[in-house]
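Asks: With the input below, show me the fold.
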Amino acid sequence: MPEFADSHAHIYAEKFKNDLPDVLEQSFENGVNKIYMPNIDHTSIDDMLEIENKYPENCFAMMGLHPCSVNKDFEKELYIVEEWLAKRKFCAIGEMGTDLYWDKTYWEQQKEAFKIQVEWAKKYELPIVIHCRESIDETIEMVEELKDDRLTGVFHCFTGSAEQAKRITELDFYLGIGGVSTFKNGGMDTVIPDLDLSTLLLETDSPYLAPTPHRGKRNEPSFIPLIAERVASLKLCEVDEVAEVTTGNAKKLFGV
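Replies: Next up is the predicted model:
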């Protein structure tokens, strides 16, 4: 069986409270043995670390501040992130980034939080995991300004154009491909064929954005093979190749 990695899953979310052991068992049975967990803010840390402690060979924690949790008091949240980064090792700084979909009120604060977390990524030699809903061009520009040899990462939930993909991969960043790639009108069918597997990570963003045929239901890491099948069909290659390359990419990026 191919070995897969889910590079982005919020398995500590409330929607998994009642059956997480079963969800993870199903994941492992489907070959998804590595699950990388992005943090949201101070409210998600304890649950995330508890899962990592229970499944140290399979589940790996990130540390960061999600842009939708950035408000007028964002410095307090960043102080907590900084404390944790100084305390122990994480696989990445994330989920961080920008978001102009829900609320534009704290755009300036989002940009400031982004720059601060990029500096921490360089300091601790960690990749960054970027959220950029409705703000991909602005975010690419920020990364281009801040980029040096110490900075790498992934643009999570990539649904952009081939041109945007090219700008991102030229920065030595990966593209996170998830459930949207399986949607009939998701638009990725015209982009993925031109992407090199060496630039891709597979992700679910569980519990959100479940792939077809589970669209609208709770997403789970065990659905990663469905995304791999979609990528393989668009790339005209075997699922085993997609699994091998993208899992290797995740291990290379996150160091575990």
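
Asks: can we go C-alpha only for contacts and neighbour counts from here?
Replies: Noted.

Asks: Stretch 72-86: which residues count as buried?
Replies: Phe74, Glu77, Leu78, Ile80, Val81, Glu82, Leu85 (16 or more other C-alpha atoms under 10 Å).

Asks: Apologies, that question was intended for stretch 240-256.
Replies: Neighbour-count burial for stretch 240-256 [16+ other C-alpha under 10 Å]: Asp240, Val242, Ala243, Val245, Thr246, Thr247, Gly248, Asn249, Ala250, Leu253, Phe254.

Asks: Can you give the contact residues for that stretch?
Replies: 2-5, 7, 91-92, 126-127, 152-153, 197-202, 228, 231-232 (C-alpha atoms under 8 Å, 6 or more residues apart in numbering).

Asks: Narrow those to those in strands?
Replies: Members of these lying in strands (criterion: DSSP state E): Phe4, Ala5, Gly153, Leu200, Leu201, Leu202.

Asks: this one next, for a side-by-side:
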Amino acid sequence: MIDTHAHLYDPIFKDEIEHHVNDIKASGVSEVWLPNCDLASWGQLVELANAFPEFALPMIGLHPTYVKENYQIELAALAKILAEQKVLAIGEIGLDYYWDTSFKAEQIYAFETQCHWAIDNKLWIDVHCRKAYSDLLLLLKKSEYANLSGIIHCFSGDSREAKTLVDLGFMLGIGGVITYKNTTLFNDIKEISLTNIVLETDAPYLTPVPYRGQPNSPKYIPLIAQKLADLYEVSIEELIQITDANANRLKVASCY
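Replies: Next comes the predicted model:
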């Protein structure tokens, strides 16, 4: 199994990282893809990626909630790293209007800048979007981004937005939320083919049931896979085969 989005470099894992990696591998996970947040997180991320080079795969990007007054300095520093560092994708980038909209214009600028990084480097993008799907779709529909592809991490839009994003060439990242009792997520994605779905945990966040309330880990991704398999009425083996193949298409596209 491939966990397409986990912050395994988070300090919560650091002291016992080899133990965590062994547990994750024992659960059947072969790769964990690492989305970056900002310049400060990059050092921790790349240290982990270098320690486990075929297991922990790095992305680079500026997360929308980290877009503040100094965001252009952050972007310039990350762009310099990108010029020298092989990465899987540009991420985690996007728009987040949930907590604060005072940097909305800056978030949009940062997102578009990083979309161009992806185009220039023939990479895909890992997109964070929260309470901002209207603006995200307006941006992704621009002709200059016609060839962009990637993952909408932790998809939380409605069924229309799901279909539009898939039509634009994006896959939907599905994680622990699918296991929550009151979620409407499956109603919003049930018309989406499994060929457009990838698995993720967003560890240490969004822990699936029955471990909700505890730190999340990629080792819990079988719980997400089983829930999705039940909802799509396929075997877990078939679901894993399909979603891993989807993830591997992106990996091949970025020549990683």
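
Asks: Go through the buried residues of stretch 72-86 of structure 1 and name the one nearest Asn53 of structure 1.
Replies: Leu85 (16.9 Å; C-alpha to C-alpha).

Asks: follow-up on the earlier one: among the buried residues of stretch 240-256 of structure 1, which one lies nearest to Ser44 of structure 1?
Replies: Closest to Ser44 of structure 1, out of all of the buried residues of stretch 240-256 of structure 1 and judged by C-alpha to C-alpha, is Phe254, at 20.1 Å.

Asks: Give the aligned equivalent of that closest one in structure 2.
Replies: Matched to structure 2 by TM-score structural alignment, Phe254 of structure 1 sits across from Lys251.

Asks: Equivalent analysis for Arg215 of structure 1, please.
Replies: Checking TM-score structural alignment: Arg215 of structure 1 goes with Arg212.

Asks: Give the burial count for that match, as a bare number.
Replies: Residues lying near Arg212 of structure 2 (other C-alpha atoms under 10 Å) number 15.

Asks: if you skip the residues just before and after it, what's nearest to it?
Replies: Leu206 (7.4 Å; C-alpha to C-alpha, 6 or more residues apart in numbering).

Asks: got it, and Gly216 of structure 1?
Replies: Closest to Gly216 of structure 1 by C-alpha to C-alpha, 6+ apart is Ala210, at 6.5 Å.

Asks: what does Ser217 of structure 2 give?
Replies: Ala203 (5.0 Å).

Asks: May I have the secondary structure class of that neighbour?
Replies: coil (DSSP: H, G, I helix; E, B strand; the rest coil).

Asks: Which position in structure 1 pairs with it?
Replies: Under TM-score structural alignment, Ala203 of structure 2 pairs with Ser206 in structure 1.

Asks: The residue nearest to Arg212 of structure 2: how many residues sit nearby?
Replies: Using other C-alpha under 10 Å, Leu206 of structure 2 has 21 neighbouring residues.

Asks: Quick check, it in contact with Asn216.
Replies: Yes - with contact defined as C-alpha atoms under 8 Å, Leu206 of structure 2 and Asn216 form a contacting pair (6.5 Å).

Asks: hey, where'd the helices end up in the stretch 1-150 of structure 1?
Replies: Counting by DSSP state H, counting those that start in this stretch, the stretch 1-150 of structure 1 has helices at residues 20-29, 45-54, 74-87, 107-124, 136-146.

Asks: Next, the buried residues of stretch 21-31 of structure 2.
Replies: Going by neighbour count (16+ other C-alpha under 10 Å), the buried part of stretch 21-31 of structure 2 is Val21, Asp23, Ile24, Lys25, Val29, Glu31.

Asks: and the residues you listed as CSV, adding distance to Leu137 of structure 2?
Replies: Written out in CSV, the entries for the buried residues of stretch 21-31 of structure 2 read as follows (distance: C-alpha to C-alpha, whole Å):
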residue, distance to Leu137 of structure 2
Val21, 36
Asp23, 38
Ile24, 35
Lys25, 36
Val29, 32
Glu31, 30
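
Asks: State the pair within these that is farthest apart.
Replies: Most distant of those, by C-alpha to C-alpha, are Asp23 and Glu31, 12.7 Å apart.

Asks: one step back: JSON lines for the buried residues of stretch 240-256 of structure 1, including secondary structure?
Replies: Converted to JSON lines, the buried residues of stretch 240-256 of structure 1 look like this (three-state DSSP):
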{"residue": "Asp240", "secondary structure": "helix"}
{"residue": "Val242", "secondary structure": "helix"}
{"residue": "Ala243", "secondary structure": "helix"}
{"residue": "Val245", "secondary structure": "helix"}
{"residue": "Thr246", "secondary structure": "helix"}
{"residue": "Thr247", "secondary structure": "helix"}
{"residue": "Gly248", "secondary structure": "helix"}
{"residue": "Asn249", "secondary structure": "helix"}
{"residue": "Ala250", "secondary structure": "helix"}
{"residue": "Leu253", "secondary structure": "helix"}
{"residue": "Phe254", "secondary structure": "helix"}
